[in-house]
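Chemist: Sequence plus predicted model, see below.
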Amino acid sequence: MKHLKALAIKFISSLVLLYVILGLFYGMEFRNVFLISFVLGIVAYLIGDLLILPRTNNIVATLADFGLALFFIWFMSESFTRGDNLFTVSLLAALGVTLFEYFFHKYVSNNVTREDNQERLNSSTNLRFQTEASEDLSPQRNDMKTDRNKENQSE
């Protein structure tokens, strides 16, 4: 349920943000913005939020989401429209999505993946063994120990 809630927050925020940039400023149809938001939301959530963010930090995951957003927005908007160079608009939209993703990653790491990381640490497949060492590994004779003790006491 927590993943569905996070995915819904991401989708709605991306839809509003991309509609303002792509729809109102550029004039892209709502259904195209909806499709871009849907695909980008699912791919970025799976790759950026569930794979990269738990293994790295917020900055690395945000940069990865910037690359994903730029690629998907540019590629999909190029396939939906004809004749225009959409790289600048895609870059602005990707920067907007990246700014949102920076704050969204904090939400995900505090509310969604924290329990997943705890479960992973507590699972039985992640056993931690310790090595124990003692004097028995390099035995010495008792008479040698007493000779050393006498030398140490005489000094």
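Modeler: Yep, that arrived.
Chemist: use CA for all of it now, contacts and neighbours both
Modeler: OK.
Chemist: Name the nearest residue to the one residue sitting closest to the centre of the chain, ignoring sequence neighbours.
Modeler: What sits nearest the mean C-alpha location of the chain, by Cα atoms, centre = their mean, is L53, with 1.2 Å. Distance criterion Cα to Cα, 6 or more residues apart in numbering; nearest residue to L53, sequence neighbours excluded, is A61 at 5.2 Å.
Chemist: Can you spell out which helices and strands pack onto the biggest helix by length in the chain?
Modeler: Ranked by residue count, the top helix of the chain under DSSP state H comes out as helix 87-111. Contacts defined by 3 or more Cα pairs under 8 Å, 6 or more residues apart in numbering; DSSP states H and E place helix 87-111 against helix 2-18, helix 53-55, helix 58-80.
Chemist: Against that first model, consider the following:
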Amino acid sequence: MRNAIVLLAKFITCIVAFAVALDLFFDATITDILSFSLLVTIVSYVVGELMLLPRIGNWKAVAVDFLLVYASVWIFGNVVLDNYMQIAWGSIIAAFIILVAEIFVHRYLLNDAESRGRKGVHANRQSFAYGTEMAEEDNIHDLNPKKK
């Protein structure tokens, strides 16, 4: 149920953001708006909420969502709507509108995780497997004595 609420909120926000941003600068059809909304909703949910939010936290995940929306609308808008510079303004407006909504979605997810008994989304944080092993050796030749 939680996933359905989050996906519905993200999809409605994307529809509103793209209707304002793309229809303000372009003659975007409802098909363009719905296809952009569906694409951004699915990619943003998988990358932002499922992969990054549990690992890097709220504000970093919001920043990644902003960049993801901006880049996806600019790239695919350039292909579909055939205007390079104007799509930049449309994508930045849409990214700001979605940024505001993402703050509330992430707060909902964090509060829902706390109400379920976990200590936030970070309770099951899986860190990336990076590690460094260091040692101090005075003389490396002492470790491998020569056989006579």
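Modeler: Perfect, I can see it now. In this text the structure is predicted, and so the values were computed from the model without any measurement.
Chemist: on that earlier part again, for the residue nearest to L53 of structure 1, give me its contacts.
Modeler: With contact set as Cα atoms under 8 Å, 6 or more residues apart in numbering, A61 of structure 1 has these partners: G48, D49, I52, L53, H105.
Chemist: so which of those residues persist in structure 2?
Modeler: Shared contacts between this structure and structure 2 among the contacts of A61 of structure 1 (both residues aligned by TM-score structural alignment, their matches' Cα atoms under 8 Å) comprise G48, D49, I52, L53.
Chemist: ok so, going back, make JSON lines out of the helices and strands packed on helix 87-111 of structure 1 and add distance to N149 of structure 1.
Modeler: Formatted as JSON lines, those follow (distance: least, Cα to Cα, whole Å):
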{"stretch": "helix 2-18", "distance to N149 of structure 1": "65"}
{"stretch": "helix 53-55", "distance to N149 of structure 1": "52"}
{"stretch": "helix 58-80", "distance to N149 of structure 1": "57"}
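Chemist: Could you identify which of those helices is most buried?
Modeler: Of all those, helix 58-80 has the most neighbours on average by mean count of other Cα atoms under 10 Å, namely a mean of 19.
Chemist: and the angle from it to helix 2-18?
Modeler: 60 degrees (axes from the mean of the first three to the mean of the last three Cα atoms, to 10 degrees).
Chemist: And helix 58-80 of structure 1, how far out from the chain middle?
Modeler: Averaging C-alpha positions (Cα atoms, centre = their mean, to the nearest Å) puts helix 58-80 of structure 1 15 Å from its chain's average.
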